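Colleague: have a look at this fold, sequence not included:
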């Protein structure tokens, strides 16, 4: 399976070697789109896709996502990035060039429940999640055979609140060795410390088994059942120091009623969790997410 995916990855890199995305956030003012479009044209680029959003035309923030193709991009990239600094300074931009052929090196964290992990692996295998899965890390050994059947390195690192510091030191060492750029918490049931999170700001995506901000923390299905809710959901968000309160990327819900017990609600919830996490990861990989404060702008 790994060899097949390596072949697919190389084909994707080759096909997209001249394609990049430009993400911009800046104060709204006239002339931004014209300046950026003109710059790309002057540098021989053809805009493939463009999305923009004005938070408030009078003094708010302005957001752009442009995807473009430029022959010989890898040879031109340094010149393009340096030259763009003039426009960036003029409009007070925070901007990033993202190169489509540079697949994000990803690690997946998981505990006992594997439904989200399996969804990610199949989406990756089918070419629907374009990333390099470098490793899977778990505080249980249960999913080793599954992960290794995909040819992906698996690391079992026991973790709980009593040994959290030592566990995270081991995890960080592995992540650095693999050059990880994105961490996906696929139902990893451990709280990450601020020290760990600080190593990967805006690079850790979690799935919470609740429609946040309802039922933050542990045992949300039990609490939802006790409250008699009629809708249950799941939320994928970026991890920050505040538990389950990071910028939200995607959410989903399903209807339940008085006949659904906790076990049935969990079964319904697992289906929601799989799809919500997969969509959130896909949007992150496609550079469709711009974080602004504790919110996100998602370009479809």
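Modeller: Sure, I can see it. Computed from a predicted structure; not experimentally measured.
Colleague: C-alpha from now on. contacts and neighbour counts both.
Modeller: OK.
Colleague: just the strands from the stretch 201-300 of the chain, written as ranges.
Modeller: 204-208, 231-238, 248-255, 289-292, 295-298 (DSSP state E, counting those that start in this stretch).
Colleague: switch those strands over to JSON lines; also include mean neighbour count and distance to residue 276.
Modeller: As requested, the strands of the stretch 201-300 of the chain are arranged in JSON lines below (neighbours: other CA atoms under 10 Å; distance: least, CA to CA, whole Å):
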{"stretch": "strand 204-208", "mean neighbour count": "25", "distance to residue 276": "8"}
{"stretch": "strand 231-238", "mean neighbour count": "24", "distance to residue 276": "6"}
{"stretch": "strand 248-255", "mean neighbour count": "19", "distance to residue 276": "6"}
{"stretch": "strand 289-292", "mean neighbour count": "16", "distance to residue 276": "15"}
{"stretch": "strand 295-298", "mean neighbour count": "17", "distance to residue 276": "14"}
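Colleague: second structure follows, compare the two:
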């Protein structure tokens, strides 16, 4: 099978962008297999995701050099990635392991194209007796208010040593410092157990129950220094009734959290998420 590549870009919108990119791909032997684009008229920015392969004589270095020229001409942010090069992903978790279990299952059956670099928890390995961590290094990193700077320094060192591309907070119930959040900007995904921006902070399901809500949800977003306010990637909801207890909401919430996080992770791994200021553009299938 021909090697496949994904080209993503964003830039101020103006005529000629698509023509210039398509010409560069054609000129250096590429074949466009799929293309999605979006024009944000309010922000006057253009976004596109292009999947291409080798038409028989692809000159990848030449294409990259030509795209650099096109990018300079149109003030583009761009990247091109070989689809066979799987991203390296670090998973952080606390006591609740349902999201971690779901990610590991999807990875093992080949649904998530990634390479797990490590699992880090502020709880010991014995917390997860029913999960299979075979082949994935596990690190127990306890944390307290006093030890947080040291613990986060260990996490950052491990990110660098393992050449991790993406960090996933799979119900990691610790708030990252501004310093670590800044270092991981654009490559750290969190699952929040409510439909943001409502019910932030502790016990969101209890807050929702107290307010008598009829829908509960979950939100996957990129981590920023502003707590639970990073660019949103995916959300989903479930309808509930007045008969449901807080425990019922937690149980139903686990299912929402699993599927929302897995979709957000999948889309990131497939280069379907492009940053658009405080928002995201998500190119779904």
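Modeller: Ah, there it is. Since the model is a prediction, treat every value here as computed from it, not as a measurement.
Colleague: on that earlier part again, would you format the strands of the stretch 201-300 of the first structure as JSON lines with distance to residue 86 of the first structure included?
Modeller: Shown next, in JSON lines, are the strands of the stretch 201-300 of the first structure (distance: least, CA to CA, whole Å):
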{"stretch": "strand 204-208", "distance to residue 86 of the first structure": "32"}
{"stretch": "strand 231-238", "distance to residue 86 of the first structure": "31"}
{"stretch": "strand 248-255", "distance to residue 86 of the first structure": "32"}
{"stretch": "strand 289-292", "distance to residue 86 of the first structure": "22"}
{"stretch": "strand 295-298", "distance to residue 86 of the first structure": "25"}
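Colleague: now for these, which one comes closest to residue 65 of the first structure?
Modeller: Between residue 65 of the first structure and these, the tightest spacing by CA to CA is seen for strand 289-292, at 8.8 Å.
Colleague: how big's the offset between the closest one and the second structure?
Modeller: On superposition with the second structure, the mean distance recorded for strand 289-292 of the first structure (mean CA distance after the TM-score superposition for the first structure) is 0.5 Å.
Colleague: in the second structure, what range does that strand match?
Modeller: Strand 289-292 of the first structure corresponds to residues 273-276 in the second structure, going by TM-score structural alignment.
Colleague: name the surrounding residues that touch the matching stretch.
Modeller: Residues from elsewhere that reach stretch 273-276 of the second structure (CA atoms under 8 Å, 6 or more residues apart in numbering): 8, 10, 47, 231, 233, 267, 280-283.
Colleague: and what of stretch 42-61 of the first structure?
Modeller: Residues from elsewhere that reach stretch 42-61 of the first structure (CA under 8 Å, 6+ apart): 25-29, 37, 40, 62-71, 80, 299.
Colleague: what subset of those residues is buried?
Modeller: Buried by 16 or more other CA atoms under 10 Å: 25-28, 40, 62-70, 299, out of these.
Colleague: what residue of the first structure takes the place of residue 63 of the second structure?
Modeller: Under the alignment by TM-score structural alignment, residue 63 of the second structure pairs with residue 80 in the first structure.
Colleague: who's in contact with its match?
Modeller: For residue 80 of the first structure, the contacting residues are residue 43, by CA under 8 Å, 6+ apart.
Colleague: that one: what secondary structure?
Modeller: helix (DSSP: H, G, I helix; E, B strand; the rest coil).
Colleague: look up how far residue 74 of the first structure lies from it.
Modeller: As judged by CA to CA, to the nearest Å, residue 80 of the first structure and residue 74 of the first structure stand 10 Å apart.
Colleague: one step back: can I get the contacts of stretch 273-276 of the second structure in JSON lines with distance to residue 1 of the second structure?
Modeller: Converted to JSON lines, the contacts of stretch 273-276 of the second structure look like this (distance: CA to CA, whole Å):
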{"residue": "8", "distance to residue 1 of the second structure": "22"}
{"residue": "10", "distance to residue 1 of the second structure": "29"}
{"residue": "47", "distance to residue 1 of the second structure": "28"}
{"residue": "231", "distance to residue 1 of the second structure": "36"}
{"residue": "233", "distance to residue 1 of the second structure": "31"}
{"residue": "267", "distance to residue 1 of the second structure": "23"}
{"residue": "280", "distance to residue 1 of the second structure": "32"}
{"residue": "281", "distance to residue 1 of the second structure": "30"}
{"residue": "282", "distance to residue 1 of the second structure": "27"}
{"residue": "283", "distance to residue 1 of the second structure": "24"}
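Colleague: widest-spaced pair of these?
Modeller: Longest span within the contacts of stretch 273-276 of the second structure, CA to CA: 8 and 231, 18.0 Å.
Colleague: so for these two, which residue has more residues nearby?
Modeller: Between residue 8 of the second structure and residue 231, counted using other CA atoms under 10 Å, the more crowded position is residue 8 (23 against 20).
Colleague: contacting residues around the counterpart of the more buried one in the first structure?
Modeller: Counting by TM-score structural alignment, residue 8 of the second structure lines up with residue 23 in the first structure. If you count contacts by CA under 8 Å, 6+ apart, residue 23 of the first structure has them with 63-66, 95-98, 287, 290.
Colleague: please apply the same query to residue 90 of the second structure.
Modeller: Residues near residue 90 of the second structure by CA under 8 Å, 6+ apart: 116-120, 159, 164, 166-168.
Colleague: return the subset of the residues you listed lying in strands.
Modeller: 116-120, 166-168 (DSSP state E).
Colleague: helix or strand: which one has the match of residue 8 of the second structure?
Modeller: strand 19-27 (DSSP states H and E).
Colleague: and what of residue 89 of the second structure?
Modeller: Per DSSP H and E: residue 89 of the second structure is located in strand 87-93.
Colleague: so how far is the strand holding residue 23 of the first structure off the chain centroid?
Modeller: Strand 19-27 of the first structure sits 17 Å away from the centroid of its parent chain (CA atoms, centre = their mean, to the nearest Å).
Colleague: on average, how far is that strand from the matching bit in the second structure?
Modeller: Compared with the second structure after fitting, strand 19-27 of the first structure deviates on average by 1.0 Å (mean CA distance after the TM-score superposition for the first structure).
Colleague: appreciated, that's everything.
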